[in-house]
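Chemist: Starting from these lines, generate the structure:
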Amino acid sequence: MNNSFLARIAIAAALAAGLQAPATAQGIGIFNNIIRQQQLPSAPASLGNLLAPAAGNRGAAGGELIQLLMQSVDHVDEAHEIEIGRQLAAVLLGSKPLHPDMALQRYVNRLGRWISLQSARPQLPWTFGVLNDPGVNAFAAPGGYVFVTKGLVDRVDEAELAGILAHEITHVTDKHHLQALRTKARAGLATQAIGSQLNSNLGGAVSAQLLALGKDLYSSGLDQGDEFAADRNGVTLAARAGFDPYGLPSVLQQLRSAAPDNPLFSLSLRTHPAPQLRLDQLELAMGNRLDAYAGKPAVPLSQRLVGR
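Modeler: Predicted structure coming up:
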């Protein structure tokens, strides 16, 4: 990694610490207006609303979804993709509940929805949430479900959070989870799950097959190439939405300095490529091509939450 790329990341890190730097591109005025006018949908008020089946897709059986996955991701239409995502979201929420701060949930949902509108699939029923977990991590599920942990939110500014959300949104738009599920299903993990006794406080709301695949997916992580692609396309998406593209690299700098045995970072470090490797790949992809969109003043999340 060369010094110029480190310097550009340092600008983002300095801004996150509350220092000012000259703006070199337009700010995020459109998003500011959206936040003030509250034109984007707010977060779900309850777990039940978040996991409500998509219209016209009620009753999709886990076996049917698994069969579609094992054929080809191309056989999974959008309605079934959303249903798979709903069931995988149940896996995540069965492990960690939503954080009770509804002002925070509304803000993250609006921020995520704004970024998702700039993505390749704005029509998905995007839903964002904050998990009540002190660890530092983020997750996504097919069909437009994206989660960040409270521990992550507490350590980032708005541009950094936007970079993380854009990374996760890219996983969804590029169907990375569906591809990973297909690989695992064809490897026989779904068949092995049939008849097994799996503990879940959601009972029969999630099929045993998808539950097993989902748990394995979130504990092992996505393919390394998918993570690099989500980094590359995520910084571009964040810039397109009006945010500093160096927000995501700044978060990776934080991960790089984390102790490997720190339990707050352990899952994120275990399920993703090494932060230094991700930074190296981003340097090759970004160069100085996005510098015109960098250098925006940092916006602390606490400022966004005032009066929410």
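Chemist: rest of the way, CA atoms for contacts and neighbours
Modeler: OK.
Chemist: which residues does V153 contact?
Modeler: Shown in contact with V153 (Cα atoms under 8 Å, 6 or more residues apart in numbering): L161.
Chemist: What are the buried residues along stretch 169-177?
Modeler: Within stretch 169-177, the residues that count as buried by 16 or more other Cα atoms under 10 Å are I169, T170, H171, V172, T173, D174, K175, H176, H177.
Chemist: wait, the fifth one sits on L124?
Modeler: No. With contacts defined as Cα atoms under 8 Å, T173 does not count as touching L124, sitting 9.2 Å away.
Chemist: Give me the subset of the buried residues of stretch 169-177 lying in helices.
Modeler: Counted as lying in helices by DSSP state H, out of the buried residues of stretch 169-177, are I169, T170, H171, V172, T173, H176, H177.
Chemist: Output these in a markdown table, with distance to A241 appended to each entry.
Modeler: Converted to a markdown table, those look like this (distance: Cα to Cα, whole Å):
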| residue | distance to A241 |
| --- | --- |
| I169 | 12 |
| T170 | 13 |
| H171 | 17 |
| V172 | 17 |
| T173 | 16 |
| H176 | 22 |
| H177 | 23 |
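Chemist: how close does the residue nearest to S42 when sequence neighbours are not counted sit to N137?
Modeler: Of all residues not flanking S42 in the chain, R106 sits nearest, at 4.9 Å (Cα to Cα, 6 or more residues apart in numbering). According to Cα to Cα, to the nearest Å, R106 and N137 sit 19 Å apart.
Chemist: Another for comparison:
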Amino acid sequence: MAGTAVALDLKGALKDAVNNQLGGSSNEQAATTNPENASAQDKLANINWKNPSQEDEIAVGRNVTGTILGAAPLVNDAKLQAYVNKVGRWVASQSERTSLPWHFGVIDSTDVNAFAAPGGYVLITKGLYQRLTSEAQLAGVLGHEIVHVVQRHHLKVMQKQALMDAGTSFLKEKISKNKITQRAVTTGAEISARNLDKSAEYEADSMGTVLAARAGYDAYGLAEVLQDMELLGSNDGSVALLFQTHPHPDDRVAQLSLVSGDQIDKISGGKTLENRLYKLK
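Modeler: Just a heads-up that it's a prediction; the model follows:
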């Protein structure tokens, strides 16, 4: 596999973002005493929501990810984080947005789920990681989330929210620019943890499968994970949220087969790499 492992330290990078109350007095005080925090707040306060730049996208995604990590921290296993980061960056290098500063990590949650935020931030839960049986399956899951970022699925929803709030601000002069971004970031955290529309999920499944195959992995990795989720059933507490916020795994597999046709067979033949999957302590 190309690339080198880079240890992921999102906790350090996001230490000033876990509290995303952008207009609160605690943040104002922190910005006064911490120049780096002040700079981050300035970036968030000046997001161009009509046409967000890549820098805007990264700043927003950093804050959304901080909100998620505030609820569930990273698993305290540096080798695990470095391994997932290595696989994720390799799969992301097959996408159209290689210039993003991609970050991947495993959060300490027993739920079976994964999240993406704008700007190249991808997190999967420990509960999901523990169910994987091969590196190809990991690549498929990460590929799905990478596509959400590449296609700006979450950012588009956040942008719509921000522009709606900006219109309200113009008409009523009641919402500050900071508040507009705060509400958009909150929306981003909610949709990252909850749901996008079905078309976005199906697109992420099909394109994510292609990215994993391009990276040299067996193309059936993601489909295998979806089938495993189906075996768990919607009554299993660990996948309850996923079943509520995503199309049914059976529907996702059927749609993946429909879109891919026999193409998935043509690109299969990659490696599964069961023995290379990092084993949790």
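Chemist: how would you label the aligned residue in structure 1 for V106 of structure 2: helix, strand or coil?
Modeler: The pairwise alignment with structure 1 assigns V106 of structure 2 to V130, based on TM-score structural alignment. What DSSP: H, G, I helix; E, B strand; the rest coil gives for V130 of structure 1 is strand.
Chemist: Neighbours of V130 of structure 1, how many?
Modeler: Other residues near V130 of structure 1 come to 27 when the count uses other Cα atoms under 10 Å.
Chemist: residues touching it, list them.
Modeler: Shown in contact with V130 of structure 1 (Cα under 8 Å, 6+ apart): L98, H99, L104, Q105, V108, F147, V148, T149, K150.
Chemist: If you rank the residues you listed by neighbours, which is first?
Modeler: Neighbour max across the contacts of V130 of structure 1 (other Cα under 10 Å) = V108, 28 neighbours.
Chemist: Could you double-check that that one sits in contact with L131?
Modeler: No. Under the criterion of Cα under 8 Å, V108 of structure 1 is not in contact with L131, lying 11.3 Å apart.
Chemist: where along the stretch 101-250 of structure 2 do the strands fall?
Modeler: For the stretch 101-250 of structure 2, the strands defined by DSSP state E, counting those that start in this stretch occupy 103-107, 114-117, 121-125.
Chemist: Between the ones you listed, which one is closest to T186 of structure 2.
Modeler: Taking Cα to Cα, strand 114-117 is the member of the strands of the stretch 101-250 of structure 2 nearest to T186 of structure 2, at 11.7 Å.
Chemist: Which residues does the closest one contact?
Modeler: For strand 114-117 of structure 2, the external contacting residues (Cα under 8 Å, 6+ apart) are 61-62, 64-65, 122-125, 128, 141, 145-146, 148-149, 154-155, 188-189, 192-193.
Chemist: Show me what A7 of structure 2 aligns to in structure 1.
Modeler: In structure 1, the residue matched to A7 of structure 2 (TM-score structural alignment) is A43.
Chemist: cool, R152 of structure 2 as well?
Modeler: Alignment note (TM-score structural alignment): R152 of structure 2 maps to K175 of structure 1.
Chemist: and the strands of the stretch 101-250 of structure 2 as JSON lines, adding distance to Q159 of structure 2?
Modeler: Listed next are the strands of the stretch 101-250 of structure 2 as JSON lines, based on distance: least, Cα to Cα, whole Å:
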{"stretch": "strand 103-107", "distance to Q159 of structure 2": "22"}
{"stretch": "strand 114-117", "distance to Q159 of structure 2": "13"}
{"stretch": "strand 121-125", "distance to Q159 of structure 2": "18"}
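Chemist: I'd assumed V108 was in contact with R304 of structure 1.
Modeler: No. Using Cα under 8 Å, R304 of structure 1 makes no contact with V108, being 9.9 Å away.
Chemist: which residue lines up with the residue nearest to S42 of structure 1 in structure 2?
Modeler: By TM-score structural alignment, R106 of structure 1 lines up with A82.
Chemist: three-state assignment of its match?
Modeler: Under three-state DSSP, the three-state class of A82 of structure 2 is helix.
Chemist: neighbours of it, just the number please.
Modeler: If you count neighbours by other Cα under 10 Å, A82 of structure 2 ends up with 19.
Chemist: now G188 of structure 1
Modeler: Neighbours of G188 of structure 1 under the rule other Cα under 10 Å: 11.
Chemist: got it, and K79 of structure 2?
Modeler: When neighbours are counted by other Cα under 10 Å, K79 of structure 2 registers 16.
Chemist: quick one, what contacts the closest residue to it other than its chain neighbours?
Modeler: Once flanking residues are discounted, K79 of structure 2 sits nearest to A7: 7.6 Å by Cα to Cα, 6+ apart. Residues near A7 of structure 2 by Cα under 8 Å, 6+ apart: A78, K79, Q81, A82, N85.
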